[in-house]
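[1] sequence? don't have it. structure:
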C-alpha cells in the first residue's frame, strides 16, 4: 500500500511554473518614483538633524520639578518654604569665638560667573532676563542667592556680554555634600503671556578632586539656552567678607571694576562693575559692592584689586594682597591717585551648624 501511494504521488503531473512577466515602467512613473525617494530622503535627514539638535530640555525640567517636590517633602518642616533664603549670615565668627566642633577650615564652592553661552529656537540677542539663580548646601538647605531680578528690573544680556550680574553668595557655600545649582530664568516678552522660560534646572555639583583646589566649567542646556557656570572647589578654606571705604579724594568722573581672587585659582571674582556709571558711594564713604563674600584657602593668599577708567580710557590698576586668618580683620590701602580707599577683609571659619544663634556666645 505504501509503495502504491508513493507511485501515485510520483506519477502525479506537476504544475508548470511560469515566470511572471516584468511590468514595464513608464518614464513618467520613473520620474515620480525618483521624486518620492528624494522627498523621503530629505524628510529623514531633516528628522535626524532635528533629533540631533534637540536639547535634553524635558529631562532637566522634570528633574527641577522633582527636586522642588522632594525638597518640600523632606525639608519644609525644618527650613521653611522652598523660596526661603539662607538665614546664616557671613562673619559669624569674625568677632565671636566659634562653639566647639561647629566651625572649621572647610571645603567650599567659589562662584566666579554664570553666563548664557548660547540661545536657540528663534531667541535673538539682546535678551531681557529676570529670575533667580541660587545655590543650596547641606548647612541649612535654603537658597543662597547669586542672582535675583524681578520682571520690571531685567538685566539686558548681549552676545558680546552674556554674563549675569551676580550679587552673591551672601555667605560661604559649604561642600559637605553635593551643592544644588538652581536656576529659574525667564526672557521678558512684550507682554507676560509672551515671556519665555530661558532656563529651568536644579542640578547637583559634586566633589570632584580629593586633594587639591580645582577650577571647573559646567554647562547646562535647557529649552532655549545653554548656561555656562564657572566655579571652583576650594580645600581648607575660610570665609572672607570684603568692604571698601573712600578715605580721601573722589570717584567723580571715573568708572571702576573691583575684583578678588585666590592665589591657587587663576580666576577673578567680580565684586563691582560700575559700567558706564560713576562708582556708587554711600554717604559714609562706603563703596556699595555687588558681591562681598569670597572663599580663600587658609594657606593661600587673597588679592583685591581695582581697575579705573576716565571716559573710555583705561586709567590705572592697583592691587593688594592679604594673608588669610581664622578670625578678626585685615586692613590695607588702595591708592589710585585721585582716590584713596581703605580695604577691610573680615575673616571667619566656615560654619556647619544651621542654627545662626549659636554664634552669639
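    Here it is on my side, so go on. Since we're looking at a predicted model, the values are computed, not measured.
[2] going forward, measure contacts between C-alpha atoms and count neighbours the same way
    Will do.
[3] can you give me the helices in the stretch 151-300 of the chain?
    Applying DSSP state H, counting those that start in this stretch to the stretch 151-300 of the chain gives no helices.
[4] So residue 212 is in contact with residue 235, correct?
    Yes. With contact defined as C-alpha atoms under 8 Å, residue 212 reaches residue 235; the gap is 6.6 Å.
[5] quick one, strands of the stretch 151-300 of the chain?
    In the stretch 151-300 of the chain, the strands defined using DSSP state E, counting those that start in this stretch lie at 155-157, 173-174, 179-187, 196-205, 214-221, 225-249, 254-262, 269-273, 293-297.
[6] how about the longest one: buried residues?
    So that's strand 225-249. Buried residues in strand 225-249, counted by 16 or more other C-alpha atoms under 10 Å: 225-246.
[7] now the strands of the stretch 151-300 of the chain in CSV, with distance to residue 77?
    Putting the strands of the stretch 151-300 of the chain into CSV (distance: least, C-alpha to C-alpha, whole Å) gives the following:
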stretch, distance to residue 77
strand 155-157, 34
strand 173-174, 22
strand 179-187, 19
strand 196-205, 21
strand 214-221, 31
strand 225-249, 29
strand 254-262, 38
strand 269-273, 35
strand 293-297, 29
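[8] quick one: which of the ones you listed is nearest residue 125?
    For the strands of the stretch 151-300 of the chain, proximity to residue 125 was assessed by C-alpha to C-alpha; strand 155-157 is nearest, at 7.3 Å.
[9] neighbouring contacts of that closest one?
    Contacts to strand 155-157, defined as C-alpha atoms under 8 Å, 6 or more residues apart in numbering, come from residues 125-130, 149, 163-165.
[10] That one: how far from the chain's middle?
    In terms of C-alpha atoms, centre = their mean, to the nearest Å, the centre of strand 155-157 is set 16 Å apart from its chain centre.
[11] quick one on the thing from earlier: among the strands of the stretch 151-300 of the chain, which is nearest residue 106?
    The closest of the strands of the stretch 151-300 of the chain to residue 106 is strand 225-249. By C-alpha to C-alpha, the value is 4.6 Å.
[12] Comparison target, given below:
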C-alpha cells in the first residue's frame, strides 16, 4: 500500500489513554442503538420502482445534532422498489441509548419536474426508549401520507463502537464488491449490509461504517467478490475482530485481481 492509501487509516487511530489503553478508567462500554435495515414497505403507486430523497437521522444525549442514517438530496435520489432495502449511508458515529433516542425523518418520492409535485413518503419523529427497546432486532413500521418505511433496530447492551475502513488497491480488473457485518445481539448472530457496488480502480471507500458491538464479542466481516464475465461463483472471504474498549486491527485479503485492506478501530463512548 502507498503512503497516500495508508493515511486515512492513520487518521482514525485512537489516542492513547492514561496510563495505557488496557487499564483505561475513563471510557466504558454502554448501551447503543444499532439500525440493521431500512425497507420501503409501501408505496402508493403500482410501479416497478420510485426515486426517494430526504433524510432519516438520530439524535441522542451525546450530541443533539442530526446523526444521519440516510441523507439524499433531490439531485441525487435513491431508486428503490417496494419491499427493497433503502441504502444506509450512516451513522457517522455510534448512537448511545443511555437515554431515549429520537429518530427523525423526512423522505419524499419524486413525482414531477418540480419539488412541489413530489409526494411525502414519511415525515415526523419517533422516540425509542432505552428501557423498552428490545435487545433483539425488531421491526417498526413508520407510516406516512404516501407509503411506509420499515426500520429494524435493537438496543445493544454493553456495547463499544467499531469504525470500519476499507481500502482497495492493486486492482487488475473491475469487479463487484459487497461488504456485510455480522454481530451477536440478544444471544444470536445478525447481519447488516454495509456496501454493495462495482469497483473499477484502486480506491479508499469514502464511506466509513460504524457498528455497535457487544464488548468482548466477535464481529465478523464478510466480503463477497464477483468478476464480470467470470463463469465461476462469487468468491467469499471472512474476517473476525474481537471487540475492545480501545485499539484497532487490520486484515489484508489478497485476491487474484485486487488487494483489500480492512481496518476496525474500537472506541467507547465518552
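    Arrived safely, thanks for sending. The model shown is predicted, which means the values in this text are computed figures rather than measured ones.
[13] Make CSV out of the contacts of strand 155-157 of the first structure and add distance to residue 70 of the first structure and neighbour count.
    As requested, these are exported to CSV (distance: C-alpha to C-alpha, whole Å; neighbours: other C-alpha atoms under 10 Å):
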residue, distance to residue 70 of the first structure, neighbour count
125, 36, 13
126, 35, 15
127, 32, 21
128, 31, 17
129, 27, 24
130, 25, 24
149, 25, 15
163, 31, 19
164, 28, 19
165, 30, 22
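[14] Okay, and which of those map to strands?
    Using DSSP state E, 127-130, 149 are the members of those that sit in strands.
[15] now those in TSV, with distance to residue 318 of the first structure?
    Output for these, formatted as TSV (distance: C-alpha to C-alpha, whole Å):
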residue	distance to residue 318 of the first structure
127	34
128	34
129	33
130	34
149	32
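[16] what do we get in the second structure for residue 229 of the first structure?
    Matched across to the second structure, residue 229 of the first structure falls on residue 151, judged by TM-score structural alignment.
[17] Now do the contacts for its match.
    Residue 151 of the second structure neighbours (C-alpha under 8 Å, 6+ apart): 35-39, 139-142.
[18] repeat for residue 71 of the second structure
    53-56, 89.
[19] Need the counterpart of it in the first structure.
    Aligned counterpart of residue 71 of the second structure in the first structure: residue 148 (TM-score structural alignment).
[20] And its match, how close does it get to residue 254 of the first structure?
    Shown here: residue 148 of the first structure relative to residue 254 of the first structure, a distance of 27 Å by C-alpha to C-alpha, to the nearest Å.
[21] can you give me the helices for the stretch 1-150 of the first structure?
    For the stretch 1-150 of the first structure, helices defined by DSSP H, counting those that start in this stretch occupy the ranges 2-11, 27-53, 57-79.
[22] And the second one, what's buried?
    Spelled out, that is helix 27-53 of the first structure. Going through helix 27-53 of the first structure with 16+ other C-alpha under 10 Å, nothing comes out buried.
[23] That one maps to which residues in the second structure?
    Using TM-score structural alignment, helix 27-53 of the first structure lines up with nothing in the second structure.
[24] If you count contacts, what does that helix end up packed against?
    Here helix 27-53 of the first structure touches no other helix or strand, going by 3 or more C-alpha pairs under 8 Å, 6 or more residues apart in numbering; DSSP states H and E.
[25] what about residue 214 of the second structure, how many residues close to it?
    Other residues within reach of residue 214 of the second structure, judged by other C-alpha atoms under 10 Å, total 26.
[26] Could you find the counterpart of it in the first structure?
    Using TM-score structural alignment, residue 214 of the second structure sits opposite residue 297 in the first structure.
[27] That match against residue 232, yeah?
    No. Using C-alpha under 8 Å, residue 297 of the first structure makes no contact with residue 232, being 11.5 Å away.
[28] Look up the closest residue to the residue sitting nearest the centre point of the first structure, ignoring the ones flanking it.
    Closest to where the C-alpha atoms of the first structure average out (C-alpha atoms, centre = their mean) is residue 229, at 3.8 Å. Spatial nearest neighbour of residue 229 of the first structure, excluding adjacent residues (C-alpha to C-alpha, 6 or more residues apart in numbering): residue 114 at 4.6 Å.
[29] Neighbours of that neighbour, how many?
    22.
[30] For it, give its distance to residue 133 of the first structure.
    Residue 114 of the first structure is 9 Å from residue 133 of the first structure, by C-alpha to C-alpha.
[31] Residue 117 of the first structure too?
    Look at residue 117 of the first structure and residue 133 of the first structure: by C-alpha to C-alpha, they are 16 Å apart.
[32] what's the answer for residue 99 of the first structure, then?
    Counting by C-alpha to C-alpha, the separation of residue 99 of the first structure from residue 133 of the first structure is 32 Å.
[33] Looking at these two, which is more packed in?
    Using other C-alpha under 10 Å as the criterion, residue 99 of the first structure and residue 133 rank with residue 133 on top: 25 against 14.
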